[in-house]
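Participant: following is a predicted model, sequence given first.
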Amino acid sequence: MKIDFLTLFPEMFDGVLNHSILKRAQDKSLLQVHTHNFRDYANNKHNQVDDYPFGGGQGMVLKPEPMFNALEHIEQTAESRVILMCPQGRPFSQEIAQELSESDHLVFICGHYEGYDERIREHLVTDEISMGDYVLTGGELPAMVMTDAIVRLLPGVLGNQQSHEDDSFQDGLLEFPQYTRPRNYNDMEVPEVLLSGNHAHIDAWRHEQKLIRTWEKRPDLLEHYDLSDNDKKILENHKKQLKNK
């Protein structure tokens, strides 16, 4: 995968891109990343990238020329995804991360100031994505978060491909509880089923825990999850146990 970042602050990406999973992906030649300061593509002597909005209003708006010029400089294909980090976009999710991980080329436009000239949105962008219902100073942090979520899904990036398959949200549920040594810590025991060696029982317990944890912490996720009859029975039994406590 190739990822290009259009930003006024390319140095912000150095720490994130050069450590941990993202660095490992680059070392394995599974990922190429490039940062571009779109100020370098401004066609005026002061390299100005923003201006006052027509019609008046607060703040400054990013000009179209630097973005158009920068994207002309970046080699793209018909399948390239140009992503505008924008609070008006669709909320980022694990499903979107999976979708974008199947692309060969992503371009993130990281804006600043009050907003973008609308012609950038209309003529350059394929996707508008938001990190949530709040506003940040710029698009750099959301682009980094999205990149981490996307790249870890690429085949070969994680040591064990199944690692991300058990993640929260991957199948619509939250992840099951995890335990490691010691078996007993301050009289707090590891569930016996995990020590049984019976993988069918362990899988069943983990699925049950995922259902219960999702119902307790994020019940909204269950509205979009296809509960089986056994799933419904598990949740009903759990609710009864809570009432009887």
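Facilitator: Structure's in. What do you need?
Participant: C-alpha only now, for contacts and for neighbours.
Facilitator: Will do.
Participant: quick one, strands of this structure?
Facilitator: 2-7, 32-37, 50-51, 61-62, 81-91, 105-109, 115-116, 127-130, 184-185, 188-189 (DSSP state E).
Participant: next, the buried residues of the first one.
Facilitator: Along strand 2-7, these residues count as buried under the neighbour rule (16 or more other Cα atoms under 10 Å): 3, 4, 5, 6, 7.
Participant: what packs against it?
Facilitator: Judged by 3 or more Cα pairs under 8 Å, 6 or more residues apart in numbering; DSSP states H and E, strand 2-7 is in contact with strand 32-37, strand 105-109.
Participant: and those strands as a markdown table, adding mean neighbour count and distance to residue 138?
Facilitator: Below are those laid out as a markdown table (neighbours: other Cα atoms under 10 Å; distance: least, Cα to Cα, whole Å):
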| stretch | mean neighbour count | distance to residue 138 |
| --- | --- | --- |
| strand 32-37 | 16 | 14 |
| strand 105-109 | 24 | 10 |
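Participant: mind putting those into JSON lines with distance to residue 117?
Facilitator: Listed next are the helices and strands packed on strand 2-7 as JSON lines, based on distance: least, Cα to Cα, whole Å:
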{"stretch": "strand 32-37", "distance to residue 117": "18"}
{"stretch": "strand 105-109", "distance to residue 117": "13"}
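Participant: then this one, side by side with the first:
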Amino acid sequence: MMKIDILTLFPEMFSGVLGNSILKKAADKNAVSYNIVNFRDFADNKHQTVDDYPYGGGAGMVLKPQPIFDAVESLKEKHGGNASRVILLCPQGERYDQRKAEELAKEQHLILICGHYEGYDERIREYLVTDEISIGDYVLTGGELGAMVVIDSIVRLLPGVLGSEESHLRDSFSTGLLEHPHYTRPAVFRGMKVPDILLSGNHRLIEEWREKESLRRTYLRRPDLLEKISLSPKQEKWLNEIKKQYN
């Protein structure tokens, strides 16, 4: 079972997210356990202060190293001293993607640190964390929303969490391409028809259609992704056909 510890100053933000839908079902199935820790509880002063003014002056407050170091070390000790990935949510981190989610889904213990204020004392980055993650090139008021995104993307990959083990294998980005279009009943809705091939019952042709449409969607919406993957000769042929249709 994967264990996820979340260090935050606002524990109540996570109750709705972790207590519903797939994330709750994953915990009910014992695929994962969540532990939310208010790292203010680890402050070494009676006022439970976790931030201070930055050396050298400047706007905003900086999170102090002591409460976060003590909290992380305590969580590692409870985990038996085994290897843990300590993840800092911050705008300066590595851009998060499906590859990173798949990598982290193989771990046994994750500790996510959600910051606030102007930033973190640099010693937290340098000596405590193993990964710095950013969910996009923008700034949020804190790391909580980013942590929720990371947790959701990881937990759905754990064995037995989704209804079908094949579900996430076809997801956008899992194959390097965007996912193909989906349709369901009715076959005709307000004059709009489902592609005939999907009603044919020919599974080989359906799989071929899906693969080709995945290529088409990627070419039209995220052509940059095509530069990062190796296509088979068949996919190269399809891609050339697709390009001719739009040039």
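Facilitator: That came in fine, so what should we check first? What you see is a predicted model, and the numbers here were worked out from it, not measured in a lab.
Participant: quick one: which of the strands of the first structure is nearest residue 171 of the first structure?
Facilitator: strand 81-91 (17.7 Å; Cα to Cα).
Participant: okay, and that closest one goes to which residues in the second structure?
Facilitator: With TM-score structural alignment applied, strand 81-91 of the first structure matches the range 85-95 in the second structure.
Participant: how far out from the middle of the chain is the matching stretch?
Facilitator: 11 Å (Cα atoms, centre = their mean, to the nearest Å).
Participant: post-alignment, that stretch versus the first structure, mean distance?
Facilitator: Here the mean offset of stretch 85-95 of the second structure against the first structure after fitting is 0.7 Å, by mean Cα distance after the TM-score superposition for the first structure.
Participant: and the residue mapped onto residue 197 of the second structure from the first structure, what does it touch?
Facilitator: Aligned counterpart of residue 197 of the second structure in the first structure: residue 193 (TM-score structural alignment). Residues near residue 193 of the first structure by Cα atoms under 8 Å, 6 or more residues apart in numbering: 201, 202, 205.
Participant: what number of residues lie near the aligned partner of residue 155 of the second structure in the first structure?
Facilitator: By TM-score structural alignment, residue 155 of the second structure lines up with residue 151 in the first structure. The local packing of residue 151 of the first structure (other Cα atoms under 10 Å) involves 23 other residues.
Participant: also the one 10 residues further on?
Facilitator: By other Cα under 10 Å, the residues close to residue 161 of the first structure number 13.
Participant: in the second structure, which spans are helices?
Facilitator: For the second structure, applying DSSP state H gives helices covering 15-18, 21-28, 65-78, 98-104, 122-127, 144-155, 203-221, 233-246.
Participant: can I get these in TSV with distance to residue 41 of the second structure?
Facilitator: Formatted as TSV, the helices of the second structure follow (distance: least, Cα to Cα, whole Å):
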stretch	distance to residue 41 of the second structure
helix 15-18	19
helix 21-28	25
helix 65-78	8
helix 98-104	27
helix 122-127	18
helix 144-155	17
helix 203-221	46
helix 233-246	55
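Participant: buried deepest among those, which one?
Facilitator: helix 144-155 (a mean of 20; mean count of other Cα atoms under 10 Å).
Participant: post-alignment, that helix versus the first structure, mean distance?
Facilitator: Mean deviation for helix 144-155 of the second structure: 0.3 Å (mean Cα distance after the TM-score superposition for the first structure).
Participant: could I get the contacting residues of the residue positioned nearest the centre of the first structure?
Facilitator: For the first structure, residue 146 is the residue whose C-alpha lies nearest the centre (Cα atoms, centre = their mean; 3.4 Å). The contact partners of residue 146 of the first structure, taken as Cα under 8 Å, 6+ apart, are 92, 97.
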